[in-house]
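Q: Structure for this input, please:
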Amino acid sequence: MAIEAAETRSGSDVKTVCYVGTRWVDCVFAPYFSPDNPQKFTNVHKVFGASNVAKLLNELNASHREDAVNSLAYEAEYRLRDPVYGCVGLISILQHKLKQVQHDLDNAKKELATYIGPSAMLPIINHQGFLHQHPNYGASAYQVMPHNMQPMMGVPSGLPHGSLLIRACQ
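A: Predicted coordinates:
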């Protein structure tokens, strides 16, 4: 199906129309699909259909149309690359990579802790009311505690589960 854009002039009124199949229609696509990038429209048309996209755009507020077209173009491009999963496949791959990187980072922190020892893994917090010296670790050790609370039964506190904070050696 060929879609062509053309300008028609009626007095001082200039409007863009599109030729879709066998008829000329007012072109809702013209502001959002540049003639410099015809592949963008071709992809959207192949995946969603021009009439479906036109209906969608006409139902949207004008301020949301450009974002909708960009989203449709992105989804159409990835649907053509991966007909089964489309952009969801790419999102899944990126989420998997993120989990792997987080896992690798956790392992690196654990390995680093075996080399530098517990005294170098102390929190660095800017709020002075929460930094207190811990009596069992020496003058340079700090613990995160509200200024009016002490640790209970010698249980260390302050670091969230799985976190590792390192201070530079003085």
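Q: Going by C-alpha atoms from here, please, whenever you check contacts or count neighbours.
A: Noted.
Q: Now do stretch 84-97: everything it contacts.
A: Outside of stretch 84-97, the residues within contact range by C-alpha atoms under 8 Å, 6 or more residues apart in numbering are 74-76, 78-80, 82.
Q: One more, please, to line up against the first structure:
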Amino acid sequence: MEGGDPLKRKPCAKCRTQKRKCPEDCLLAPYFPAAKRRSFLSVHKVFGSGKVAKALKGLPEDQRAAAASSMVSEADARIKDPVNGCIGEINGLRAEVEMLRGLLAECEPEVARLKALVETGQAKTDPRPNEAGSPLPPA
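A: From the prediction side, this is the model:
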């Protein structure tokens, strides 16, 4: 067949970066194909490809994809924030959740007031806002 063997696998990102032939039993090939070179380079920079391969080898095959994905996430976070890594992102998201909870707590009394107005039939039907900017009577 022309064009080469269709079953021939393309090299993984590690082998392609190192300009080597990718062995048939390459442990990194399923998780770091050549198209994911940037992900591999991040993981390699933070952890080293040998440690990544060793970590993946020590896991059951059904857990390796999740582990590789986690390593990419952690490596990207470490490159972005070398001191805190993923923990810095987690703490930032926790702070954002707390801020949003506070905003929600501020809005809940107004929502309850508006529901009560609608239930009692006191809500204006005119969609144009009053002087305060609300289409409903002031509290």
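Q: okay, the contacts of stretch 84-97 of the first structure in CSV with distance to residue 112 of the first structure, neighbour count and secondary structure next?
A: Converted to CSV, these look like this (distance: C-alpha to C-alpha, whole Å; neighbours: other C-alpha atoms under 10 Å; DSSP: H, G, I helix; E, B strand; the rest coil):
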residue, distance to residue 112 of the first structure, neighbour count, secondary structure
74, 41, 16, helix
75, 42, 19, helix
76, 45, 24, helix
78, 40, 19, helix
79, 43, 20, helix
80, 45, 16, helix
82, 41, 14, coil
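Q: Kindly reformat these as JSON lines containing distance to residue 98 of the first structure.
A: Listed next are these as JSON lines, based on distance: C-alpha to C-alpha, whole Å:
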{"residue": "74", "distance to residue 98 of the first structure": "21"}
{"residue": "75", "distance to residue 98 of the first structure": "21"}
{"residue": "76", "distance to residue 98 of the first structure": "25"}
{"residue": "78", "distance to residue 98 of the first structure": "20"}
{"residue": "79", "distance to residue 98 of the first structure": "23"}
{"residue": "80", "distance to residue 98 of the first structure": "25"}
{"residue": "82", "distance to residue 98 of the first structure": "21"}
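Q: how far away is the aligned partner of residue 30 of the second structure in the first structure from residue 20 of the first structure?
A: Alignment note (TM-score structural alignment): residue 30 of the second structure maps to residue 31 of the first structure. In this view, residue 31 of the first structure and residue 20 of the first structure are 16 Å apart by C-alpha to C-alpha, to the nearest Å.
Q: And for residue 40 of the first structure?
A: 16 Å.
Q: Tell me which of these two has more neighbours.
A: Higher neighbour count among residue 40 of the first structure and residue 20: residue 40, with 20 against 16, using other C-alpha atoms under 10 Å.
Q: Next one: that one from residue 92 of the first structure, what distance?
A: For residue 40 of the first structure, the distance to residue 92 of the first structure - C-alpha to C-alpha - is 24 Å.
Q: Leaving out the residues flanking it, which one is nearest to the residue positioned nearest the centre of the second structure?
A: The residue lying closest to the centre of the second structure (C-alpha atoms, centre = their mean) is residue 73, at 7.5 Å. Closest residue to residue 73 of the second structure apart from its sequence neighbours, by C-alpha to C-alpha, 6 or more residues apart in numbering: residue 86 at 7.8 Å.
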